[in-house]
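**Q** What follows is a protein structure lacking sequence information:
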């Protein structure tokens, strides 16, 4: 986990240095906070232009559960990273990428069980409605 996080930090540091060098080259003299404002704003808007059409398409197909799953899965990723970082900072456990993976697999496994039970419920409801129409 530590190696993975250091790799991510290195990649971010390289991108950060390139953006700072562009800032110096073009003589904009933007502060670090102004650069964060611009870069995160641009990344966020790029994500909106990708996510919005996908979610709109899913909503039109009545796939609200899929939208919910994507949202919760994203939150679970953030939560598991926060827990691991918290364990490192507070020395209450070891920071391990495998812990994150097991947590995510646990959510996927439990959701799969839920999805199967939900589908059985919907099949029973359809069967009852169909038999009442006869």
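**A** Right, received. Where do you want to start? What you see is a predicted model, and the numbers here were worked out from it, not measured in a lab.

**Q** can we go C-alpha only for contacts and neighbour counts from here?
**A** Noted.

**Q** Would you mind identifying the next helix or strand past the helix or strand where residue 8 lies?
**A** Assessed by DSSP states H and E, residue 8 sits inside helix 2-25. Moving toward the C-terminus from helix 2-25, the next helix or strand (DSSP H and E) is helix 32-60.

**Q** name the helices or strands packed onto the helix of greatest length in the chain?
**A** Looking across the chain with DSSP state H, the single longest helix is helix 97-133. Secondary-structure packing of helix 97-133 (3 or more Cα pairs under 8 Å, 6 or more residues apart in numbering; DSSP states H and E): helix 64-90.

**Q** Okay, buried residues for the helix it packs on please.
**A** Neighbour counts using 16 or more other Cα atoms under 10 Å place 67, 76, 80, 81, 83, 84, 85 of helix 64-90 among the buried residues.

**Q** ok, second structure coming up, stack it against the first:
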């Protein structure tokens, strides 16, 4: 188990270093916190979308709130696992603020999702209302 955890930590660290190097080469000069926000925002919203599809398939009604709670819980575990592995391996800084900003990334992307979903809902409702008048 220890070897597996160390292997996962090495993969994550290598990926972190790669993303950090690519963003530096692109001239973005992102901080570690910026990187956490974007990576976890994107990973989080993709995880949410996958979970939501599966749950909607299994359920006869929308369970968006349950999907959000489930995804947020999984991300919470992943975020703290990464912070712990940073402490264990000495690569990166184990900071509570990193964990918070990572989760904010997901919350921000989820809020964007809800806004888009709400706009589409009201557009559909408007078209239904106009089609009934004709």
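**A** Looks like it arrived, so ask away. Small disclaimer: the values here were computed from a predicted structure and weren't measured.

**Q** Any idea what the TM-score is?
**A** The TM-score (TM-score structural alignment, normalised by the length of structure 1) is 0.51; 75 aligned residues with a Cα RMSD of 1.7 Å.

**Q** what's the mean distance for the longest helix of structure 1 versus structure 2?
**A** Here helix 97-133 of structure 1, set against structure 2 after superposition, deviates by a mean of 0.9 Å using mean Cα distance after the TM-score superposition for structure 1.

**Q** and that helix, how far out from the chain's middle?
**A** Its chain's C-alpha centre and that of helix 97-133 of structure 1 lie 21 Å apart, by Cα atoms, centre = their mean, to the nearest Å.

**Q** what does stretch 7-21 of structure 2 give?
**A** 17 Å.

**Q** Would you check the span in structure 1 matched by it?
**A** For stretch 7-21 of structure 2, there is no aligned range in structure 1, judged by TM-score structural alignment.

**Q** Outside of that stretch itself, list whatever touches it.
**A** 30, 35, 82, 85, 89, 91 (Cα atoms under 8 Å, 6 or more residues apart in numbering).

**Q** Just the angle for the longest helix of structure 1 relative to helix 64-90, thanks.
**A** Angle between the axes of helix 97-133 of structure 1 and helix 64-90 is 160 degrees (criterion: axes from the mean of the first three to the mean of the last three Cα atoms, to 10 degrees).

**Q** what comes up buried for helix 97-133 of structure 1?
**A** By 16+ other Cα under 10 Å, the buried positions in helix 97-133 of structure 1 come out as 97, 99, 100, 103, 104.

**Q** Contacts only, for the second one.
**A** Okay, so that is residue 99 of structure 1. By Cα under 8 Å, 6+ apart, the contact set of residue 99 of structure 1 is residue 84.

**Q** how close does it get to residue 82 of structure 1?
**A** 12 Å (Cα to Cα, to the nearest Å).

**Q** ok so, going back, from the buried residues of helix 64-90 of structure 1, pick the one nearest residue 37 of structure 1.
**A** Among the buried residues of helix 64-90 of structure 1, residue 81 lies closest to residue 37 of structure 1 (Cα to Cα), at 23.3 Å.
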